[in-house]
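In: Sequence and predicted structure are below.
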Amino acid sequence: MMKISRNFLSLFISDGITRLIGFAATVYIARLLAVEGFGLISYGVAFISYALLFANPGLTVIGAREVAKAPQDRRFIEETLGLRLMLTIVIFTIFFVGTRFIPGENTTRQIILVYALALFPFAILLEFVFQGREEMQYIGVGRILQSGVYLALLVLFLKGARDILVVPISFVIGYVISTLFLIVIFLKRYGSLRLRFSFSQWRMILTAAIPVGLAIIFNQVTISLPPIVLGIFETSYEVGIFSAGYKIVFMLLIIERVFYYVFFPILSKQHVQNPEKLKGNFNLLTRFLFALTIPLAIGGLILAPRLINLIYGHAFHGAINVFRILLLYFIIVPINTVFGYGLVAIDQERRFFKVISITALLNTVLIVLLGLRFSVYGAATALCISELASIVLMKRELRKFVRFRALGFVFKPLLASLFMAAGLVLLLQWNLIILMLTGVIVYVAILYVIQGFTRYDVANIKQIFAKKSSDRTKK
């Protein structure tokens, strides 16, 4: 098996570890704070997610790109940091004033304000610098430090519902530690660093960054809006139930991140160097993703009650069907990521932005309408519908430039998954771990028998990774 580059391993291993730690922290919070307390925390997290986006409207994406072009241009780095800090001051001020008008208990406002303090370390977080310099190992260590400190503080100081403010305080401290770590590494490797305040340069940076930032913000609406809508129109119980189901799906979506980071640069290079290979690789990626996500989703449908009970306890029984609905979302999102960033890879980012804008608007309307009518189940269904609309539009736009198949690759993984599902139902009383392992064995065996993947497909996958590794080595 071909050796994958150090940057690839550093980033994805760290992302996996970070998600595991974050998931452990989520479970710990849910079990100690119960549904209502967990709902309040999820409400606060939704607000800070938006705050972080508006304080960074595409600046880190543009920043990483410019650093990659000119790694020694320290002035640009310093101007970007100055701009991010200025935007942070503005956004924090808006939050400080705006929380006075948020309905609910005083504790809710306190949670949101403490979370908002994370804006300041985030403003000077140097991840974009190390990303541009292709030094992913430092980003990985910083992320593990952030999540590790967060979990450690929770275990030490969160003992019950009365300690609810420990959660956002620990979150902020974790960000501070991660930011300080990257600053120390930068100073040791590259010398001094300061903030620059240049309004003329800020205008130029923002002009380049805002289109990217708007696309990211619109996409984040899909993720963060349900807890906010449920928090306003329902109770913290519904927010907690929805968040419990979504957190598991979020953990599974590490698949999406892996495929994005690995294949986006490959598709970008092929668009310039070997455009005739794009069709084959889009076909291969779609087939491979369906082969991963469909069995996980069908297995999750069957095992949902046991998984929710094992992870969260009996109090979160209401999250079972939310989780089941969101498993459809889990199947769609990675495919949509390939199609969407496929458009960006072939220099069609305006079409990507157009689709994101349309589906974000659709998602907002559906979450409000279905959330009001059907509560948590309506909000989960709204996510699925808007993501389905997005994948249809993304595919239509992409096929204007690259002709490839998509739905035809569903059937073999689906057939193998149905055999697996039958086995899971028959053996449902078995130990959960043994049951899951049995499901994997049955699925892989059936997929092999029906030739879900050929030797040619496997050879193509190896060739892609080999190409990526050789490119890194040449650099």
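Out: Cool, the structure landed. Numbers count the residues shown, from 1 in each chain.

In: rest of the way, CA atoms for contacts and neighbours
Out: Will do.

In: Tell me the spacing between the residue in the chain sticking out farthest from the centre and L435.
Out: Within the chain, the residue lying farthest from the chain centre (Cα atoms, centre = their mean) is L426, at 34.6 Å. L426 is 10 Å from L435, where distance means Cα to Cα, to the nearest Å.

In: Unless I'm misreading it, N363 sits right up against C384, doesn't it?
Out: No: the pair N363 / C384 is not scored as a contact, 9.1 Å apart, by Cα atoms under 8 Å.

In: So if I had to pick from these two, which one is more boxed in?
Out: Legend: neighbour count by other Cα atoms under 10 Å for N363 and C384, higher for N363 (28 against 23).

In: Below is structure B, check it against A:
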Amino acid sequence: MGTIKIIAKNTTILYISEVLSKFLGFLYVMYMARYLGAEGYGIISFAMAFTGIFAIFMDFGINQLSIRDISRDKTITEKYLDNILMLKVIIGIIVYLSIIIIMKVIDYNTTTIFVVYIIALSTLFNSFNQTIYSIYQSYEKMEYMGIGKILNSILMFSGVFLAVFLNLDIVKFAYIYLMASIINFIYCICVLSIKFVKPKLSVDLKFWRWLLKEAIPFGLGGIFISIYFNIDSVMLSAMKGNIYVGWYNAPYKLILILLSVPAIYTASILPTISKNFNNINNLKKIYSTSFKFLFSMSLLIFVEIYLFAGDIINFIYGIDYKPSVTALKILIFVIPIMYLTYLSGSFLSVTGKQKYLCNVVMLNAIFNVLLNYLLIPRFDILGASLATVLTELIGLFLMVYCIIKYFFKLSAIDLMLKPLFCGGLVFLISYMLKESVDWIFLSIFGSLVYGVMLIVADKQIKKIVFDLYNEFKAKI
């Protein structure tokens, strides 16, 4: 199979698996959050965030390193896999014991502690799954990884549905995460043994030292990202309680789902950016066109969700999450920022500015912790939401500054004026009609009006939309 066909196949598989897993994930999170209520869902969210910070130490960039090396030389697969699995067993034991010790020291109730212990075990199994996924990626067999993601989502959805039907408690919900990760691990081991290599445990201390040393550049970035995405929930739990974590994570999970759009888009244009590395004019065209397209999409999402935040929260989570409405109205400001952050970060990562990007991520993590420390005690979930928005805004500013300084200048007016004008008109129309028209119908109507206006007003957007449509139609 040719290179282009391989890329197309892998992109399609990952896109389909991402859409299906995100959709099922959205359904089971909505179902679980409604059943458990804000406090119960807050306990689960805290456990996921707390163990998520520790999970990065299980990997520390080793998976990314193995993808890079095994992709170049398949003969080293067994050596890497066997040593990494053994290394992760040892690190996993240390990480799990550390979690136990910290939870003993922190003053949490028995239910929360037990849920953390179960979720932590699930996180350890997921770390082994990610290692095996890296083998699939190295061999460009994304279908096995896609199946694994979908399988996990199906297991979680089925488990949550069964738990609600049987009226089970929160601890049983934690076991759903554990059972899903174990079954997924069994699937990964079976596929690995049949299609690739039979895994064994191996100890090569010299190789371990080299492996950890080489993985440091990958691992540091992962640590800062993990802290940034999880520390707000942990700090909210410690300072305000788990019910606040539940109220905060309800809109936060919606934001994370919406971020799959720029993630897929930027992943698809990375090869093109890399190919045009030495052509500044082409780089500018790719970046500016993508900037305008992603900003236009994010602006529509911002307008619709900001206007109908109350209806959306009540429709998805129920009346128990009323305090989440204001948090969503603040958090939604992060969507236009992060859509451009995904693009700018990906651009810098493939144009030789990885070190600068790592420094930005580090500063973001530090700044986010400080802001949460200052804002959460006074403004609780609104403070955590504001900290997220301000942190992302600073990160985007630093990334765009680097692009302007080292690559090309950008005109904010050319890139943002037409989307802002069209978005402003849709906002005004929707705002005037929202009291008399059903919010679902009005959001669909507003989206269509916005799309038509933008396609008519901007030739670049029109070209991108029709190119994407034709590409999608061709693949279908």
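Out: Noted; the coordinates are in hand. Just so you know, these numbers come straight off a predicted model, no measurement behind them.

In: sorry, back to before: show me what the residue farthest from the centre of structure 1 lines up with in structure 2.
Out: L426 of structure 1 maps onto M432 of structure 2 when the alignment is built from TM-score structural alignment.

In: Same check on A291 of structure 1?
Out: That one, A291 of structure 1, aligns with S296 by TM-score structural alignment.

In: Which residue lies nearest to that match in three dimensions, sequence-adjacent residues excluded?
Out: Leaving aside its sequence neighbours, S296 of structure 2 sits nearest to P419 (Cα to Cα, 6 or more residues apart in numbering; 5.4 Å).

In: Which residue in structure 1 aligns with that neighbour?
Out: Per TM-score structural alignment, P419 of structure 2 is aligned with P413.

In: What of I231 of structure 2?
Out: Counting by TM-score structural alignment, I231 of structure 2 corresponds to L225 in structure 1.

In: Can you get me a residue count around its match?
Out: L225 of structure 1 has 21 neighbours, counted by other Cα under 10 Å.

In: follow-up on the earlier one: report the separation between the residue farthest from the centre of structure 1 and V444 of structure 1.
Out: Taken as Cα to Cα, the span from L426 of structure 1 to V444 of structure 1 is 18 Å.

In: How is G452 of structure 1 assigned, secondary-structure-wise?
Out: Taken by DSSP: H, G, I helix; E, B strand; the rest coil, the conformation at G452 of structure 1 corresponds to coil.

In: need the contact list for it.
Out: The neighbourhood of G452 of structure 1, defined by Cα atoms under 8 Å, 6 or more residues apart in numbering, consists of 412-413.

In: do you know how far it is from L292 of structure 1?
Out: Distance, G452 of structure 1 to L292 of structure 1, using Cα to Cα: 11 Å.

In: cool, A55 of structure 1 as well?
Out: If you measure A55 of structure 1 against L292 of structure 1 using Cα to Cα, the figure is 35 Å.

In: Comparing those two, which residue is more hemmed in?
Out: A55 (24 against 13).

In: so the more buried one sits right up against L87, yeah?
Out: Yes: between A55 of structure 1 and L87 a contact is recorded at 5.3 Å, counting by Cα under 8 Å.

In: what range in structure 2 matches the helix or strand that R396 of structure 1 is a member of?
Out: In the assignment (DSSP states H and E), R396 of structure 1 maps to helix 349-398. Helix 349-398 of structure 1 corresponds to residues 354-403 of structure 2 when matched by TM-score structural alignment.

In: Give me the mean distance between the matching stretch and structure 1.
Out: By mean Cα distance after the TM-score superposition for structure 1, the fitted stretch 354-403 of structure 2 averages 0.9 Å away from its aligned residues in structure 1.

In: Show me what S268 of structure 1 lines up with in structure 2.
Out: Correspondence of S268 of structure 1 to structure 2, assessed by TM-score structural alignment: S274.

In: Just give the nearest non-adjacent residue to its match, would you?
Out: Excluding its sequence neighbours, the residue lying closest to S274 of structure 2 (Cα to Cα, 6+ apart) is V350, at 5.9 Å.

In: ok, now V360 of structure 2?
Out: G395 (6.2 Å).

In: I'd guessed that neighbour sits against C358; true?
Out: No: G395 of structure 2 lies out of contact with C358 (Cα under 8 Å); the separation is 10.9 Å.

In: The two: who's more crowded?
Out: Neighbours per residue, other Cα under 10 Å: of G395 of structure 2 and C358, the larger number sits with G395, 25 against 20.

In: Could you report the distance from the match of S268 of structure 1 to L155 of structure 2?
Out: When S274 of structure 2 is compared with L155 of structure 2 (using Cα to Cα), they lie 38 Å apart.

In: same check, this time on S411 of structure 2
Out: Taking Cα to Cα, one finds S411 of structure 2 at 48 Å from L155 of structure 2.

In: S324 of structure 2 too?
Out: 28 Å.

In: Which one of these two is surrounded by more residues?
Out: Between S324 of structure 2 and L155, counted using other Cα under 10 Å, S324 has the larger neighbour count: 27 against 19.

In: Identify the residue spatially nearest to the aligned partner of that one in structure 1, adjacent ones excluded.
Out: Aligned counterpart of S324 of structure 2 in structure 1: A319 (TM-score structural alignment). The spatial neighbour of A319 of structure 1 that comes closest, neighbours along the chain excluded (Cα to Cα, 6+ apart), is I241 at 4.9 Å.

In: and the one you found, helix, strand or coil?
Out: Applying three-state DSSP: I241 of structure 1 is helix.

In: neighbours around the residue nearest to S274 of structure 2, how many?
Out: Using other Cα under 10 Å, V350 of structure 2 has 15 other residues around it.

In: Let me see the contact set for it.
Out: Counting by Cα under 8 Å, 6+ apart, V350 of structure 2 touches 270, 273-274.

In: Equivalent analysis for L27 of structure 2, please.
Out: By Cα under 8 Å, 6+ apart, L27 of structure 2 lies in contact with F157.
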